[in-house]
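Colleague: Whatever this is, show me its structure:
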Amino acid sequence: MIVIFRIGVFFSVKIPLPAYLKKASAFIGGFFPGATDLVCRGSDNGTNTVIMMRQTFFLWMFLVCMAFGCNGQSSGNLEARSERAPDIDTPYGWLNTDRDWHIKDFKGKIVLLDFWTYGCVNCYHILPDLRKLEEMYPNELVIIGVHSGKFTSEKGTNQIRNAILKFGIKHPVVNDAKFDIWQKYGVNAWPTVVLIDPDGYVVGKYSGEGVYHAVNPYIKELLKEYGDKIDRKPLHFKLETEKKTVLRFPGKIISAGDGTYWISDSGHNRIVKIDPEGKILQVIGDGKQDSDNGAFVEASFSEPQGMALVGDLLYIADTGNNLIRVADLKKKTVTTVAGNGQLGYYWGDEKWGVSVLPNSPWGLFATQANIYVANAGNHQILRYDLKEEKLFRFAGSGREALINGKFKDAAFNQPSGITRLDGNLYVADTEASAIRELDMTNKTVKTIVGKGLFEFGDKDGPFKEALLQHVTGIFAYEGNLYVADTYNNKIKVLDMKSKNVKTLVDGLDQPNGVLVDLGSVWIANTNAHQIVKVDLETGKKKVLNIRE
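Modeller: Just a heads-up that it's a prediction; the model follows:
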């Protein structure tokens, strides 16, 4: 086995994995909090396996120290820059700007290239770090997003524009649809950043999360080295704009049990309740992107997604804040029940049976005793015990992979939706475009549809042959599973008796949430900022008129 490690911030090594480390490699994806995940890309030619990982400094330094011994010093060397930064030209267009850009245009400025793909949760996690750097160095630093889309749907300019608006990105983004720029820079993982000095030379690369702490020291050194030679003239970019809509990128929809519905209005950082015709009856959250508790009118969220109703308590996955919140519908107050805002990372045998932190919680499902959480950021399923009021690990090792087996050994891929059918849990395992079953009796996980991180498509038919593309929503109804096949712009039905997948609704725009209630399918048609209702008998489709 050969493993490619990217160590520290600014150099790479390629080493044969010693026999005594092969066992350890089974747990790559982390021994340390803050490490991100295995496996970004892999290949097996029958003799060797090359694994390219999303990683952070400490895990890789740990493994290499085991092999060679290390002194813990930084590997960065600002004196040894010799590689000219390749140009960032592309035939697929630019966004958040009204012109094309080239590396030479930024002479005198420090440049940071961010290689990302908009469906990747780790790319989402580094956005606050990029914003922090932009705020610290508004005139000295230029950040350019290089969008190298993994999925077919992610390569379209319009969908990248939607992602820019959804995430609030304020720097230019180039559409690297065919991975041309990616290949020029030798990138092998999302996210990866490349730092370029004011003379246009590559300082180095860093893959994974924790970008601010990895890159900022080098920016400071460059500022010190170049001094007055730094071009501090402000650059102004023409950012993407959008029309105002009542809902903005709605994520999930659930029934309130009385003919009304709760919607996570994610782009407006709030939760809204509507009647069957779309009239807004109640709002939770003041719309600010924050984490304040308190009365409904003053509480705040950050891109909330999944919800689960338990009596008069509405549990909310406050995704951008890494929190689980609860809205008391009688008292009209919001409190935090799990999380402290930090990203929780747990690996292998670590912290089973003790309280843990959520990490980009995305989907929720309630039973009488528990709230089950599709914990996208750490590729796990968590369990919130309603009696103990604590959050625990439930399934998943923390690796990003399509691995079946016992709950502790199985691996997920950014799970974003969760439901229950006939006593078992079912998960929309997003990055693997898969549907997973958690057998609650045998404590095992198996894949019922899906083949892996890089096998996806749009194919109906038998479970073993069907293909989905970045599925994010799932709902059980009358023995079947209804799924939001997000990047195929469809709702599909998994018939659990015939073991067959078929398309129910098409022509959508990256739907994230699905619900079946009172004879209709209710869809959070996310990128169209809509709620769509489809009659199960007639197939008639209706876009609700959402109004205050």
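Colleague: make it CA atoms for all contacts and neighbour counts henceforth
Modeller: Will do.
Colleague: Okay, and residue 524 sits in which element?
Modeller: strand 520-525 (DSSP states H and E).
Colleague: ok, and what's touching that strand?
Modeller: 249-253, 508-516, 530-536 (CA atoms under 8 Å, 6 or more residues apart in numbering).
Colleague: of the residues you listed, buried ones?
Modeller: For these, a burial check counting by 16 or more other CA atoms under 10 Å picks out 249-253, 508-516, 530-535.
Colleague: Show me the residues you listed that map onto strands.
Modeller: Counting by DSSP state E, the buried ones among the contacts of strand 520-525 place 253, 513-516, 530-535 in strands.
Colleague: By residue count, what's the longest helix in this structure?
Modeller: Counting by DSSP state H, the longest helix found in the chain is helix 211-226.
Colleague: quick one, helices of the stretch 151-300 of the chain?
Modeller: Under the criterion DSSP state H, counting those that start in this stretch, the stretch 151-300 of the chain carries helices at the ranges 157-167, 180-184, 211-226.
Colleague: can you redo the ones you listed as JSON lines with mean neighbour count and distance to residue 21?
Modeller: Shown next, in JSON lines, are the helices of the stretch 151-300 of the chain (neighbours: other CA atoms under 10 Å; distance: least, CA to CA, whole Å):
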{"stretch": "helix 157-167", "mean neighbour count": "18", "distance to residue 21": "39"}
{"stretch": "helix 180-184", "mean neighbour count": "16", "distance to residue 21": "29"}
{"stretch": "helix 211-226", "mean neighbour count": "16", "distance to residue 21": "26"}
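Colleague: here's the other one to compare against:
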Amino acid sequence: MKQFIIIVLTAMLIASCQEKKQTETRWVHTKTIALADVNPIGIAQGHKGIWLSDGDRNRVVLIDTSGIILKTIDSLDRPMHIATEKGILYIPQYGNDSVVSVLENLRINIAIKDSLDAPAGIAVKDSMMAIADFYNNRILYTLDCKTWSSFGKEGKAEGDFYYPTDVHLTESNIWVADAYNNRLQVFDKKGNHLKTIGEDQKMNAATGIFVSDTNVYATDFENDRVLVFDLEGNLKQVLDTDISKPTDLIIIDEVLYVTNYKGKSLSLYTQQEVEISGKDGHSTHNDHHDHEDHKD
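Modeller: Coordinates of the predicted model:
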């Protein structure tokens, strides 16, 4: 009897170990917001809604969380990846090579001594500003909006660009979506190259970038997906549910918003605890038709 009990307990222990479930936090698609007559390119957080640039219609619109347009800023010339800071909206105009700031109904052109050639993206943090100068294949950076520095040239080597489309500022670094080199690049504030991210992921037009405290997010335009990396550049997750020609993305109140240019919509993701197996780390979670891949 004693031997039988030992066998039963051993079997139960083995079964318990095999069935032990582990979880991890992953982004899961939760909602898609349809946009009427808006092909969104850039996205930024506003005080009373979400700003979207609609380059096809030469305007920027403010929408609520259901996609209803609350305000329109028109008479622009192909607005691209926008930014906000302290209530001011910054709009790079790809079509007329200028950047304009908007506060309420006041528009002011930002003075830049160097000539821009199709500015595609802008980032603002406190008094710092960076601009992705598309056809000049460079990044402009200023600490005070008075003295500007410039780095980059056309090419494929580290530190070179092939049509940069978006830029993001953190406390120490400048992060760039190097669109048609199909990668992300990271620089210090002096323009020194620090690292390259995503070259092994076969991206096809890395158009938008967003950086949080823990992750780097990139839109992979032609592949209809978003790639999530850690800050060192290791791939953590691939998002592709309800994403169609994504151009930009942002996290607002712990929700990841992805702009779908072709889909005329916003795809929303939230972080959830999902089940993974104990040994190989593969997720057993299925979220509708989500085909996200995870790399430890």
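Colleague: TM-score for these two?
Modeller: The TM-score (TM-score structural alignment, normalised by the length of the second structure) is 0.74; 242 aligned residues with a CA RMSD of 2.4 Å.
Colleague: quick revisit: which part of the second structure lines up with the longest helix of the first structure?
Modeller: Against the second structure, there is no aligned range for helix 211-226 of the first structure (TM-score structural alignment).
Colleague: ditto for stretch 49-58 of the first structure
Modeller: With TM-score structural alignment applied, stretch 49-58 of the first structure matches no range in the second structure.
Colleague: Check the separation of the first and last residues in that stretch.
Modeller: Distance between the two ends of stretch 49-58 of the first structure: 23 Å, counting by CA to CA, to the nearest Å.
Colleague: Stretch 83-96 of the second structure now?
Modeller: Its first and final residues considered, stretch 83-96 of the second structure spans 18 Å by CA to CA.
Colleague: In the first structure, what range does it match?
Modeller: Stretch 83-96 of the second structure maps onto residues 308-321 of the first structure, going by TM-score structural alignment.
Colleague: contacting residues around that stretch?
Modeller: By CA under 8 Å, 6+ apart, stretch 308-321 of the first structure touches 254, 256, 290-291, 301-307, 323-330, 341-342, 359-366, 368, 371.
Colleague: let's see 6 Å
Modeller: For stretch 308-321 of the first structure, the external contacting residues (CA atoms under 6 Å, 6 or more residues apart in numbering) are 302-307, 324-329, 341, 360-362, 364-366.
Colleague: same check, this time on stretch 420-439 of the first structure
Modeller: Residues contacting stretch 420-439 of the first structure (CA under 6 Å, 6+ apart): 413-419, 440, 444-450, 452-453, 468-472, 476.
Colleague: Which element, helix or strand, includes residue 358 of the first structure?
Modeller: Judged by DSSP H and E, residue 358 of the first structure forms part of no helix or strand.
Colleague: burial count for it?
Modeller: Counted by other CA atoms under 10 Å, the residues lying close to residue 358 of the first structure total 34.
Colleague: Now do the residue mapped onto it from the second structure against residue 53 of the second structure, distance only.
Modeller: Alignment note (TM-score structural alignment): residue 358 of the first structure maps to residue 116 of the second structure. According to CA to CA, residue 116 of the second structure and residue 53 of the second structure sit 19 Å apart.
Colleague: Just give me the match in the first structure for residue 43 of the second structure.
Modeller: Using TM-score structural alignment, residue 43 of the second structure pairs with residue 253 in the first structure.
Colleague: neighbours around the nearest residue to its match once chain neighbours are set aside, how many?
Modeller: Distance criterion CA to CA, 6 or more residues apart in numbering; nearest residue to residue 253 of the first structure, sequence neighbours excluded, is residue 263 at 4.5 Å. Residue 263 of the first structure has 26 neighbouring residues, counting by other CA under 10 Å.
Colleague: ditto for the one 3 residues further on
Modeller: Counted by other CA under 10 Å, the residues lying close to residue 266 of the first structure total 26.
Colleague: Next: residue 157 of the second structure.
Modeller: By other CA under 10 Å, 10 other residues sit near residue 157 of the second structure.
Colleague: so it, which of the three states?
Modeller: coil (DSSP: H, G, I helix; E, B strand; the rest coil).
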